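Chemist: Please find the sequence and the predicted model below.
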Amino acid sequence: MKKVLLLAVNSSWSHSSLSLYYLRAMLETMPYQTEIYNCTLKDDPSEILYELVAKEADIICASVYIWNRAYLERLLSAVASLRPRIKIIIGGPEAPYLKAPHRYTLIKGPGELAFKRLAESGFQIHEDCIEAENYLLKEIPFPYREEDKRDLEGKLVYYETGRGCPYGCVYCLSAQDPRREFRFDTSNPRDLEKLHRELDSLIALKPKTLKFVDRSFNINKDLAHRIWEYMIDREDACICHFEIYPDLITDDDIRILKKVKPGRFRFEIGIQTCNPEALKASGRNTDWQKSKEQLLKLKEETHILMHCDLLIGLPGDSYQWVIDSLDQLMEIRPAELQLGLLKILPDTPMLSVARERGYIWEEIAPYKVLQSDTMSFEEIIHLDRLAHVINLYWNKADTRQIVLDALSKSRASDVFLGLVDYHINEHLPFHSLSPARRSGALESVISSQIEAGERLEG
């Protein structure tokens, strides 16, 4: 019996790889010995190489992403050199760009059906690149088993109820995905029974967080409401993470979400910018003022933890607009705020936009923007430092109250940019700092700003 090893190189021990569980499900009724092998970027590649070779697999499959591409390039090249008989199959968004001195087989696009056809042929591979029409999401078997609890308990587990996104944001991998399909038809009683069975199975795995990977989860209102209500009613349910499109939040949503207990639901909400021209140039059809009103209601009337995102480097967005967007978003006081650098991802419309507008960016993963059509390299670096400061001071519980006190007297940008200057002047690192040193930095910056304000008033 041939042995298939599904290799997951995760960014940390707490993550898992949904795609490989899907591939395992494709082999469910076939005569293969299948194993999912998990490791992380922190693991010694030499030790992982030894373990992979020792497993004596016939086929190794891996999903390639921005965060694990370099690791997999090194690891798979060594495996292929040591054991050239092993067939190596790669897929995922970064797979076409993997440097491969040896012959690998690439599955391009959605991989479940193409992988199943390969398996049905006994992995008789005659092409370097395989692409196939995919199953509908509702046709793909539930990916998890009861015994997976051993590996997934206490971790981040991913689940999918919809594929595709109608919004076409130019920087997103879903921008050119024409699908808009769902795993369940809420008008079909059998589908609802299936939904409840799958949610029960997910809860039984006892993950720390169940992350729904659907783009714009709340676009299918009835399905979203049924999932929210079911998870609210389950006392033993885990933390649930949803990606939410802010314009679509309604009063009906909030009526349901009022019942969520503290800490149970986490919403990831992409604002990206409050600049209407930059939103338009990015293909993002959103109304910030409408979003703000609903987010304020969500904040005031529910216990939802809101993680909000802003991007640095969108087409036409300026340094000052990023600062203004920060100030406007911080009026909501989200539980977490992430200010991230735009990535010019291959296979997204942003690549051609960046070329047309004269952007400069990293040519290898993670493809971070270095200079845009309206922002210099120096401005982007300063904003990147601002992003680290926000993460160090706002997103940490031990300094949250001090920051809140400061925000009652000053704009968010004044406080955080003051901290950027303090870190530069005191030669402090931006990536990590002890709680005591962070508290000291905050007190120093706040005192300086109070003194400056008093001098102006005098």
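Modeler: Cool, got the structure.
Chemist: From here on, just use CA atoms for contacts and neighbour counts.
Modeler: Noted.
Chemist: Around Lys409, how many other residues sit close by?
Modeler: Per other C-alpha atoms under 10 Å, the neighbour tally for Lys409 reads 12.
Chemist: Would you verify that it is located in a helix?
Modeler: No: looking at Lys409 with DSSP: H, G, I helix; E, B strand; the rest coil, it is coil, so not inside a helix.
Chemist: From Ile446, how far out is it?
Modeler: Distance, Lys409 to Ile446, using C-alpha to C-alpha, to the nearest Å: 10 Å.
Chemist: okay, pairing it with this:
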Amino acid sequence: MKAVLFALNAKYIHSSLAPWCLLAGVEAAGPAGVCAEVREGTVNEPERDVLARILDGEPDAVLFSCYLWNIRETLRLAAAVKAARPGAYVVLGGPEVSYNAGEVLAENPQVDYILSGEGERSVPMLLASLAAGRKPEEAAPPIPGLCARGFLSAPCVEEGAPPSPYAPAYLENLRGRIAYLETSRGCPYACAFCLSGRCGKPRWFPLEQAKRNILTLARSGAHTVKFIDRTFNANPAHANAILAFILKHYGRDIPAGVCFHFELAGDILREETFALLEQAPPGAFQLEIGMQSFCEKTLAAVRRKTDTGVLKQNIRRLVAMGNMHVHIDLIAGLPHEDLRTFGESFNTGYALGAQMLQLGFLKLLHGAAMREEPEEFPCVFSEDPPYEVQKTPWLLPEELDVLRVAEDALERCYNSGRFLETAAYAMAAAGLSPFVFYCRLGAAGARHGTANIPLDDYTAFLYNWCAALPGIDKACLRDAMVRDRLATNSTGRLPQCLHVTDALLGRAVKRLAQNPATAPLPGVRRGVALLYGARQVVFVDYTQKNPVTGRYLLHTRSIDNLFTE
């Protein structure tokens, strides 16, 4: 029997670990008469191309990994596979079908079986049964997590460590894409909006296995190795051992420039972990910390155990280290959070100074308590993926729209790193809180139609909008925008809205070049501009970005002193 283990990724840069885990399970079990291989595609590819890739070699079974971002395309592909090869078995698995298997089977006649939960053991058992011509429902011992019409099983949760998916074929397939690594499964929390707590109690895989896998992936050519442990520091000893191992080998067995990404619970960080994180070379670590909300009533309602005071203190401490990109999350649409209290959470999170503040929207996932307990968590949400919240007892649809346009402004100005100084100046000068600033900017952007305009056009829009705010000095605003553009655009060119014809600029460029302390580096592009509010000349040599902020280093000299030095 020929089996294809298939995953549809959101983008090419993403690689899917799931089918390789399943392949490792098949190869470890060695079911008789079964030959399996992994194939991948992206949701942006033409369906006919992806289908041809799946059907190449005329497989007898196709197993799809199903997620929130690919379920619609996956179900269409499954139907196309069944139409092209009616005798082939179509099997689904993954979080998007594990908790609603009966519904999926009833609505999709092209699907023969669903494997709910972990699949390293159940996939080879299913394929062995099909290869032998036996009904999987009658297998002895039973196939864990197997679901068929009239036959449903609970999601499979294993106890031991799965076989390693990092075979040579996986590494060859990476081709520089993001590599994913798990050193544990399960989550110690039971948040009502999340599925991770449904995956059993946390279990940590052997440290020696984790260390081998770290070295393997770091040497694979991947620029980013992302740990997918749901709470990486839930076991401090395990987390610290891994951090210490990476630091010991970084720049030697681990190539310099590889970035490791971890998801942490910020309020349970220990001193030993802080000490290790502080030693990381700039850009070697990225930290993602899910705050979700700072409203205590909201956190209690969604069963999220967080000491918000300690969380804020620890995030500030991590950001102050300056050697790591820190990413923090908020979720709009949670219980007991209206526009006012969400704004308070937003302002609190923004003030922590992380490099990214992600404003996400509640998604009612199959299997999550917030979807399965509507009496306790009343809200209206989209029936189609990604099941995003549309209305709650605390947030009206039009208020959610306010937050959506604020998210767009936040992404363009802050999370992109492009207009950090502009936003900071405008908020301070106009006396606006971050939440009010981004809500108003987002609304203006929506009216102006800024969704897909070029960067120079957005710069002009942002300048004009900020210039109309009370308390704004246009020269100081231009200074901030010039600094932002020079720090983030390696052409050194300013857009027309910031361009000023001034003979003094040419004299300043010449003077900088004559001074050995400020002369440009040979063969390196330089950007130079005049700052009229500060009476300075600013210049930047485009050699290397800061690996944490993604910005180039700016230098300034007083215009009054430049010609007397």
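Modeler: The structure has been received and is ready for your questions. All of these numbers come straight from a predicted model, not from anything done at the bench.
Chemist: Leu257 of the first structure contacts Thr302, doesn't it?
Modeler: Yes: with contacts counted by C-alpha atoms under 8 Å, Leu257 of the first structure reaches Thr302, the gap being 6.2 Å.
Chemist: so stretch 372-390 of the first structure matches what in the second structure?
Modeler: Taken onto the second structure by TM-score structural alignment, stretch 372-390 of the first structure occupies residues 392-410 there.
Chemist: and what of stretch 273-291 of the first structure?
Modeler: Using TM-score structural alignment, stretch 273-291 of the first structure pairs with 293-311 in the second structure.
Chemist: hang on, Gly283 of the second structure in a helix?
Modeler: No: counting by three-state DSSP, one finds Gly283 of the second structure to be coil, located in no helix.
Chemist: burial of the aligned residue in the second structure for Ser63 of the first structure, as a residue count?
Modeler: Correspondence of Ser63 of the first structure to the second structure, assessed by TM-score structural alignment: Ser65. Neighbour count for Ser65 of the second structure, taken as other C-alpha under 10 Å: 25.
Chemist: ditto for Ser98 of the second structure
Modeler: 26.
Chemist: What of Gly353 of the second structure?
Modeler: Neighbour tally, Gly353 of the second structure, other C-alpha under 10 Å: 17.
Chemist: In contact with the counterpart of Asp177 of the first structure in the second structure, which residues?
Modeler: Under the alignment (TM-score structural alignment), Asp177 of the first structure pairs with Cys199 of the second structure. For Cys199 of the second structure, the contact set (C-alpha atoms under 8 Å, 6 or more residues apart in numbering) comprises 117, 157, 185-187.
Chemist: and these, which of them are in strands?
Modeler: Arg185 (DSSP state E).
Chemist: Tell me the one among the contacts of Cys199 of the second structure nearest to Phe437 of the second structure.
Modeler: Cys187 (36.4 Å; C-alpha to C-alpha).
Chemist: give me the number of residues near the counterpart of Glu229 of the first structure in the second structure?
Modeler: In the second structure, the residue matched to Glu229 of the first structure (TM-score structural alignment) is Ala244. Residues near Ala244 of the second structure, counting by other C-alpha under 10 Å, number 16.
Chemist: Assign Ala244 of the second structure to helix, strand or coil.
Modeler: Ala244 of the second structure ends up helix, using three-state DSSP.
Chemist: Can you spell out the matching residue range in the first structure for the helix or strand hosting Ala529 of the second structure?
Modeler: Counting by DSSP states H and E, the element that carries Ala529 of the second structure is strand 526-531. On the first structure, no counterpart of strand 526-531 of the second structure exists by TM-score structural alignment.
Chemist: Helix, strand, or coil at the spatially most central residue of the second structure?
Modeler: Centroid-nearest residue in the second structure, with C-alpha atoms, centre = their mean: Glu288, separated by 8.6 Å. Here Glu288 of the second structure is strand, with the state taken from three-state DSSP.
Chemist: Good, wrapping up.
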